[in-house]
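Colleague: Got a sequence here, can you model it:
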Amino acid sequence: MFSTFPSLRLPRRLQSLYGGIKRLPVNSSEALLSLYFSYCNLSPCTVDLDDRETTMHMLVPNHHRCDKPNLVLVHGYGGNSKWQFVLQVAQLSRDFNIYIPDLVFFGKSYSTSSERTDTFQAKCVCDGMKKLGVEKYSVYGISYGGFVVYRMAEMAEKTVEKVVVVNSAIVFTEDKKSEYLKKFGRNVVDVLVPEKPEEYRTLCRMSMYKFDVSKWIPDFFLRGFIAADGYKKEKIELVEYLLMEKPHLQFPVLTQETLIIWGEKDNIFPVDLAHELHRHLGPKSKLEILKDVGHAANMEAPYSLNKLVTMFVSTGYC
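Modeller: Model (predicted):
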């Protein structure tokens, strides 16, 4: 009887070994990214929130400079914060004290809360910054991160100084949302929370206009990237919340100066949504359109994006 125990354990060991091998390329890439972000004067930090109900992982400055403005970068879907801001962080960290949170259920951030709203995400980032003792800062959010920074600006009006929103369809009426989903022609959840390498390639192709980077990424790497995501269920619930009907949901007009940046060739959120957001925010907002750039402006035009962000946020800072 006892001789059967090793045979029962062996498959589990093999599965664990296979899982580790499958994630090895991604884990190695993460280690290299961590070294690069360290070179950019950033170190990992974990902050416990809500009586330890939520743990937020953040990258924070090694040396905070009082002569630099503070800037919080908030990512969207498609990996954690390091993958999304890798092409921007070196330049931005020279001009700002950079803070980069992993949103809840992305990277190493987690919560036992059942909340799946962008307002909850915003509260977690605001609370994390408060725990770090940062009293004033500007925010920059891309795609899903744009929803989050908008809510941050609303709830922390005296703390958030300026707002940058990149390719984020915040002002979306129910009629337009329904029309958009019909035109989209795909299951949004499958695109944003891919389970197969080809689904990941679909997301890359839809996000990029100038080139398709996904065709150079081998299947084994994409499988490892998918396997490394331990929060698929929660990510799906976050998407479902954004898609559900919310006829009485209101997005107020922000009091802060706001810069809207949009890729002219965005195939996920069409550029007419940028003009709609600009009209909604009124004279305290400014709109910049990046020509021949798709949804992933952070990948296709990082230097142009950085220039716009730096000029806008730094204006009037002393």
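Colleague: From here on, just use CA atoms for contacts and neighbour counts.
Modeller: Will do.
Colleague: Strands along the stretch 101-250 of the chain, start to end?
Modeller: In the stretch 101-250 of the chain, strands defined by DSSP state E, counting those that start in this stretch lie at 110-111, 137-142, 160-166, listed in chain order.
Colleague: tell me the angle the last one makes with strand 137-142.
Modeller: It refers to strand 160-166. If you take axes from the mean of the first three to the mean of the last three CA atoms, to 10 degrees, strand 160-166 sits at 10 degrees to strand 137-142.
Colleague: what's next to strand 160-166, contact-wise?
Modeller: Contact with strand 160-166 is made by 136-143, 146, 149-150, 152-153, 256-262, 297, 309, 313, as judged by CA atoms under 8 Å, 6 or more residues apart in numbering.
Colleague: and if we set it to 7 Å?
Modeller: For strand 160-166, contacts defined as CA atoms under 7 Å, 6 or more residues apart in numbering pick out 136-143, 146, 153, 256-262, 313.
Colleague: And this one, please, so the two structures can be compared:
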Amino acid sequence: MTVKAITVPRWGMSMSEGKIAGWLVAVGAEVAAGDELVEIETTKLTGVYEAHEGGGQLRRILAEEGTVRPVGALIGVIADAAVPDAEIDAFIASYVFDEDEDGASAGPKEERVEVDGYQVNVLRAGPAESEELPLVLVHGFGGNADNWAMTVAAMSPARPVIAIDLPGHGKSTKLVSDPRPETYAKIVARVLKALGVSRCHVAGHSYGGLVCAILAAGNPDLVASLTLVDPAGLDAAIGEDYVGRFVGANDRRTLKDVMGLLFEDTRLVSRSMVDDMLNYRRIEGVQATLEKIAADLSARAGTFGTLPAGVAGRTLVVWGEKDKIFPPGHMERIPGAAEKHVVAGVGHMPHVESPDFNRLLGDFIARHA
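Modeller: Here you go, the predicted structure:
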């Protein structure tokens, strides 16, 4: 068996280092693909690093709890029990990780695509040449491509991954004249065409789920599989008046309380996360675009639409059990023969709060290759 490195992953473009919050297995323990190994903190979130393909024994821990290591740094080693200690020691001594010009290991790369007069920011990760279909990720209202950081890290070793900042969000053009989900679905389709993507797996969260459902309905040959994560548009009610409160929140305390509605574990709402959101909200064009989206959502809630039979049969719906924005009962209104899962103990952001999400997504994609 090859000796396998455990390294600090990059969860987001701005991440340069991670703090070891705690190891979840001890040296000598047998681990398999998907097992949770270590919790790592960043300024924006605390995530769990999982064992990748294969398995073996945790032979070394090289970064104890509380230590900070740069992205890409070696923090542990997995190998069969039969691998000699000398071979493990030689692997550690010779280990070198690639660094970019900023000193951080290579991660997702940013790219700008011009579509319909908008500059659309795209994060691309994974192998440049691959027989696997790419996975396309679309964030929710007020979010950005970095919301998918843990999914990008989990999925990109095996396939190309493309995370898109919808116009009005992230690093894309901020002022959008007609920010409706139909508009965004057309923009996403044209971005993918510009990138040379003719078929892909698509996953959308919340408002992005509504966008992706419209995309799939209008472009069934493009979408090999569709994953909807706590999607919007299924009911006239929006819990806790989240959208209205988010649009109206102009100070740190208020915004932190509103963002806390997204999570069951509100400790995930860090000061850095709130500061980043405040800075984004203050950019010219953002508030006007968010207000237009909010007004449109209020008018259309409960008009999700119908997925074509062929698309519904390759659709996965994932919902957080504790979602305060859209309760999991909404999933029963998804038309057609979609596969449905509730993730226990998490809120509106299961792709952030639970590693179970990436396992569900990975298994589903593998069945619809």
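Colleague: Kindly provide the TM-score of these chains.
Modeller: Structural agreement between the two chains, given as a TM-score (TM-score structural alignment, normalised by the length of the first structure), stands at 0.76; 272 aligned residues with a CA RMSD of 2.9 Å.
Colleague: who's sitting farthest from the centroid in the second structure?
Modeller: Ala86 (38.8 Å; CA atoms, centre = their mean).
Colleague: That one: which element?
Modeller: Taking DSSP states H and E as the criterion, Ala86 of the second structure maps to helix 85-94.
Colleague: The second structure: matching residues for stretch 197-207 of the first structure?
Modeller: Following TM-score structural alignment, the aligned partner range for stretch 197-207 of the first structure in the second structure is 252-262.
Colleague: before we move on, back to that, okay if I get the strands of the stretch 101-250 of the first structure as CSV plus distance to Ala274 of the first structure and mean neighbour count?
Modeller: Output for the strands of the stretch 101-250 of the first structure, formatted as CSV (distance: least, CA to CA, whole Å; neighbours: other CA atoms under 10 Å):
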stretch, distance to Ala274 of the first structure, mean neighbour count
strand 110-111, 31, 18
strand 137-142, 13, 24
strand 160-166, 9, 25
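Colleague: With distance to Cys126 of the first structure as extra columns, can I get these in CSV?
Modeller: As requested, the strands of the stretch 101-250 of the first structure are exported to CSV (distance: least, CA to CA, whole Å):
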stretch, distance to Cys126 of the first structure
strand 110-111, 15
strand 137-142, 10
strand 160-166, 9
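Colleague: Between those strands, which one is closest to Phe5 of the first structure.
Modeller: strand 110-111 (34.9 Å; CA to CA).
Colleague: what's the closest non-adjacent residue to the residue positioned nearest the centre of the first structure?
Modeller: With distances taken as CA atoms, centre = their mean, His75 lies nearest the centre of the first structure, 1.7 Å away. Spatially, and ignoring its direct neighbours in sequence, His75 of the first structure is nearest to Gly145 (4.9 Å; CA to CA, 6 or more residues apart in numbering).
Colleague: for Gly239 of the second structure, same thing?
Modeller: Nearest to Gly239 of the second structure is Ile325, by CA to CA, 6+ apart, at 4.2 Å.
Colleague: What lines up with the one you found in the first structure?
Modeller: Applying TM-score structural alignment, one finds that Ile325 of the second structure aligns to Ile268 in the first structure.
Colleague: Then its match would be within a helix, right?
Modeller: No. Ile268 of the first structure sits outside any helix when classified using DSSP: H, G, I helix; E, B strand; the rest coil, being coil.
Colleague: For it, grab the count of nearby residues.
Modeller: Using other CA atoms under 10 Å, Ile268 of the first structure has 19 neighbouring residues.
Colleague: ok, now Met259 of the second structure?
Modeller: Met259 of the second structure has 21 nearby residues by other CA under 10 Å.
Colleague: Could you name the helices and strands sitting against the longest helix anywhere in the first structure?
Modeller: Longest helix of the first structure, by residue count under DSSP state H: helix 5-39. On a contact count with 3 or more CA pairs under 7 Å, 6 or more residues apart in numbering; DSSP states H and E, helix 5-39 of the first structure meets helix 219-227.
Colleague: What helices and strands are in contact with the helix it packs on?
Modeller: Under the contact definition 3+ CA pairs under 7 Å, 6+ apart, helix 219-227 of the first structure sits against helix 5-39, helix 197-207.
Colleague: so which of these gets nearest Thr55 of the first structure?
Modeller: helix 5-39 (19.3 Å).
Colleague: returning to what we had before: Throw the helices and strands packed on helix 219-227 of the first structure into TSV and include distance to Val293 of the first structure, thanks.
Modeller: Formatted as TSV, these follow (distance: least, CA to CA, whole Å):
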stretch	distance to Val293 of the first structure
helix 5-39	25
helix 197-207	9
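Colleague: Buried deepest among those helices, which one?
Modeller: The highest mean neighbour count among those, using mean count of other CA atoms under 10 Å, belongs to helix 197-207: a mean of 19.
Colleague: And whatever residue of the second structure lines up with Asn80 of the first structure, how close does it get to Pro335 of the second structure?
Modeller: Using TM-score structural alignment, the partner of Asn80 of the first structure in the second structure is Asn144. Asn144 of the second structure sits 27 Å away from Pro335 of the second structure when distances are taken as CA to CA, to the nearest Å.
Colleague: what do you get for Ala217 of the second structure?
Modeller: 12 Å.
Colleague: any chance you could map the helices in the stretch 51-200 of the first structure?
Modeller: 81-85, 89-95, 118-131, 144-155, 174-184, 188-192, 197-207 (DSSP state H, counting those that start in this stretch).
Colleague: Tell me roughly how far the last one lies from the second structure on average.
Modeller: In this case it means helix 197-207 of the first structure. When the second structure is superposed, helix 197-207 of the first structure averages 1.8 Å from its matched positions, counting by mean CA distance after the TM-score superposition for the first structure.
Colleague: That helix to helix 219-227, inter-axis angle?
Modeller: 90 degrees.
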